[in-house]
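Trainee: can you look at this prediction? I've put the sequence above it.
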Amino acid sequence: MIDINRLKEQIKRNCNISDAKHWGFYSICGLLLRLRELYRSEHEVGLWEKLPQKEVGEWIFNREILWKQLENEEYGDITIKNNTYKPFDIENINTELKNEGLLYGAGLGINLKPSFFLAEIMSQEKIGGYECYITGHEYARDLSNYPAMLQDKTIFVRIDPLKQLLWQRFEELRCKNTKSALTYAFSRYGISSEDLPSADTERQISQIATSEAETFIHHEIGEAFEEEIIGSEWKEFLTYFPHTKAEIFVRSLKDMLSDTSDNGMLKYIIANQKEGSLGFYIVFLTGMRKVLFPEIIDAFNIFTEKCDWSYIDKARKLGYKKAMSYVERLLSKNQIYKNEKDLIAKYIEDSILKKDFSL
């Protein structure tokens, strides 16, 4: 039998090491928000419940002390029933866990920050050749809040982080009186700005997260499909520019390509006429992704008046064409500059971000 508590301790230690090494890449506001989310997760506080400010403050103080102790430590191996695995050996670790109803995830996110989690498996199915898991309660996680991850032929959708993202938008909804994509998205699930935070509302948000899980799966399927088409050079290219504007651009480009792919999220939304999912797609389209893809905003505004999915599909195709054009342009420059990362980053910032987007 697996010692679950020991397993949680090992994974949580790696989570803390990752946070200790990378917390400085978040903005102050972003870090505080993530810390509050992490406190809520570790202490199993409901999303609708107010956090105890004094206890949270003390916990953050102690967590910062812990980070100081761990910032120079190496990520530890994971030992299960006398078998030891490297922390990114998710296939073999999950083979050990398959009879426990648990799933382990590990990968690299933005700024190449390692991310780890251990969660209960809610469901498992094969979609398009990919083993897709939807997870529920999380026993260990780091500051990262990715709702979905792709690892080789395995896709994870994490309901807990997705619920937290949706709850943040629900709180935003309650502060807004104007008609918006946020209002539209929640209205498709029977939630309005008049609803109050409560256990019942949290249950509704959980239902939304579960309903949206397959939509997120298709983002990851789109990503995998496009990487196969473009080749390994693109996957390596995505790691070239950690902590730079160039990284934000290429990762946003990757997401746009994934979403607009014939196998991606938007195609799935259109095929199944998921109005709520379309609304949330617009809600979560922020930052560089929003700058890159204004066509979908215009199409959504028309859609809310005419309810004609052809406008969304037209925008999807235009977005894909634009994204692929930039990918081809960047990989061409990569050949010219012979993998000179600084030169390519400068090209992205000067010839694309400044020239094409005035950024």
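Mentor: Okay, I see it. Residues are numbered from 1 along each chain as shown.

Trainee: could you use CA atoms for every contact and neighbour count after this?
Mentor: Fine.

Trainee: how about the strands in the stretch 151-300 of the chain?
Mentor: Applying DSSP state E, counting those that start in this stretch to the stretch 151-300 of the chain gives strands spanning 154-158.

Trainee: now the helices for it?
Mentor: 159-174, 181-187, 199-230, 232-237, 245-260, 265-272, 275-283, 287-292, 294-306 (DSSP state H, counting those that start in this stretch).

Trainee: can I get the ones you listed in a markdown table with mean neighbour count and distance to Gly101?
Mentor: As requested, the helices of the stretch 151-300 of the chain are exported to a markdown table (neighbours: other C-alpha atoms under 10 Å; distance: least, C-alpha to C-alpha, whole Å):
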| stretch | mean neighbour count | distance to Gly101 |
| --- | --- | --- |
| helix 159-174 | 20 | 15 |
| helix 181-187 | 21 | 32 |
| helix 199-230 | 20 | 18 |
| helix 232-237 | 13 | 31 |
| helix 245-260 | 22 | 30 |
| helix 265-272 | 20 | 28 |
| helix 275-283 | 21 | 28 |
| helix 287-292 | 16 | 36 |
| helix 294-306 | 16 | 39 |
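
Trainee: please compare the first structure with the one that follows:
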Amino acid sequence: MPNASISVLAEAVQYNCHVSDARHGADDSLCIYLMKMREYFRWEKHLPYGASLEREQVGEWLQAREQLWEELEEAQMRPIEIDGERYDPFDAEAINNRIAPLGLVYSGGLGNRAKPHFVLGALEQRRSSDGYSVFVVADEYARDLSAPPAMTLGRTIFVRRESLRRYLWEKLEGWRWHRPDNALGRAFACYDFDGALESSLEAMTAREIKALLLHEQGEYEAGQRLGEDWNAMLAVLVHTPAELMARAVRDHLADCLVTLPTLADAGEPASLHFYIGTLTGMRLHLFPALKDAYAAWLETDATGAFAQLADQGRAHWEQVAEEMLALYRRHGGATPRALSDASPAGLPDAIRLLVESRRL
């Protein structure tokens, strides 16, 4: 880390990361949690990818970290203090205005299940285009357990190079357990991971950061179309299956707006394989036609099926999203009755039934 003042700032951000993890560390299944903790240990100890982790050291660190989280379960987020001035930890714009001269970038926002995500890192690049700004984060000095490689907050897109690299590493590690012949394996086969791990990770990161930015550009455009009511609706749906569906619908809209047509036009096998290979869970359940388009591409080597599906999906998912918003408004927004899973008339159930009926 460059200097002592930045270290103090990183400690302040890391405290809020610990508070967030204390509240949400148990959100994942045990298997996923332990995998994340192993890589969190690797990041915190500055260990290289591929380095074997001593089980005893990881175990002791894990026990200490869980003890810390237990102590912070009822703690509140602290303001970020810079030169005597205090800032709300979610006021990323104001904080970035102060730390940009130091070559730093900060992000603070809510992710899945309303989990707060914070990061402080080195500013690699900043640019503005078409009404939004893009910050690219290089080395990260403070972060929480879950480190989303990208996040769009209002008119600002944050892309995290180090988190993307670690995400790719985790995907590679998971795939290597059984090495199935699938889309993810075909994506990895485009690189020499067995013979040149670090350079292959760097090459894949450089390629996929472009695709990541495409998705966030789509997120921004989707946000412009759907308006602020969408985030208000998400707040009502937190911790329900309908939240996962809502996020998947918006992800598909974003990808059909920008990611999928651009990838289809470029026709890069590595990125197309990786896009399909990481399509799991709710996103795959709601959009099985993507698998059909992938099969057509494998057979013909032509990306026309992807382009056609993007056109179809763009109209389809925007319509589904608008119907979801109509349900939200009809239910009067965030009311206790709307949050009741037990009531068939509750908003989460209504949205779940709607989206399930509109799979593509």
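Mentor: In hand now; what should we look at? Since the model is a prediction, treat every value here as computed from it, not as a measurement.

Trainee: the aligned residue in the first structure for Gln308 of the second structure: helix or strand, and which one exactly?
Mentor: Using TM-score structural alignment, the partner of Gln308 of the second structure in the first structure is Lys314. Element membership of Lys314 of the first structure, judged by DSSP states H and E, is helix 309-336.

Trainee: what helices and strands are in contact with that helix?
Mentor: helix 245-260, helix 265-272, helix 294-306, helix 341-347 (3 or more C-alpha pairs under 8 Å, 6 or more residues apart in numbering; DSSP states H and E).

Trainee: past the last one, which element shows up next along the chain?
Mentor: In this case it means helix 341-347 of the first structure. Immediately after helix 341-347 of the first structure, counting by DSSP H and E, sits helix 355-357.

Trainee: contacts for that next one?
Mentor: Helix 355-357 of the first structure has contacts (C-alpha atoms under 8 Å, 6 or more residues apart in numbering) with Val291.

Trainee: specify, as a residue range, where stretch 271-288 of the first structure falls in the second structure.
Mentor: Per the alignment by TM-score structural alignment, stretch 271-288 of the first structure matches residues 265-282 in the second structure.

Trainee: Gly121 of the second structure looks like it's in a helix, true?
Mentor: No - per DSSP: H, G, I helix; E, B strand; the rest coil, Gly121 of the second structure lies outside any helix segment and is strand.

Trainee: not counting sequence-adjacent ones, nearest residue to the counterpart of it in the first structure?
Mentor: The equivalent of Gly121 of the second structure in the first structure is Ala119 (alignment by TM-score structural alignment). Nearest residue to Ala119 of the first structure, sequence neighbours excluded (C-alpha to C-alpha, 6 or more residues apart in numbering): Glu138, at 4.1 Å.

Trainee: burial measure for the one you found, as a count.
Mentor: 22 (other C-alpha atoms under 10 Å).

Trainee: let me have the helices of the stretch 151-300 of the first structure in a markdown table, adding distance to Leu47 of the first structure as columns.
Mentor: Below are those laid out as a markdown table (distance: least, C-alpha to C-alpha, whole Å):
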| stretch | distance to Leu47 of the first structure |
| --- | --- |
| helix 159-174 | 7 |
| helix 181-187 | 17 |
| helix 199-230 | 7 |
| helix 232-237 | 36 |
| helix 245-260 | 28 |
| helix 265-272 | 27 |
| helix 275-283 | 19 |
| helix 287-292 | 25 |
| helix 294-306 | 30 |
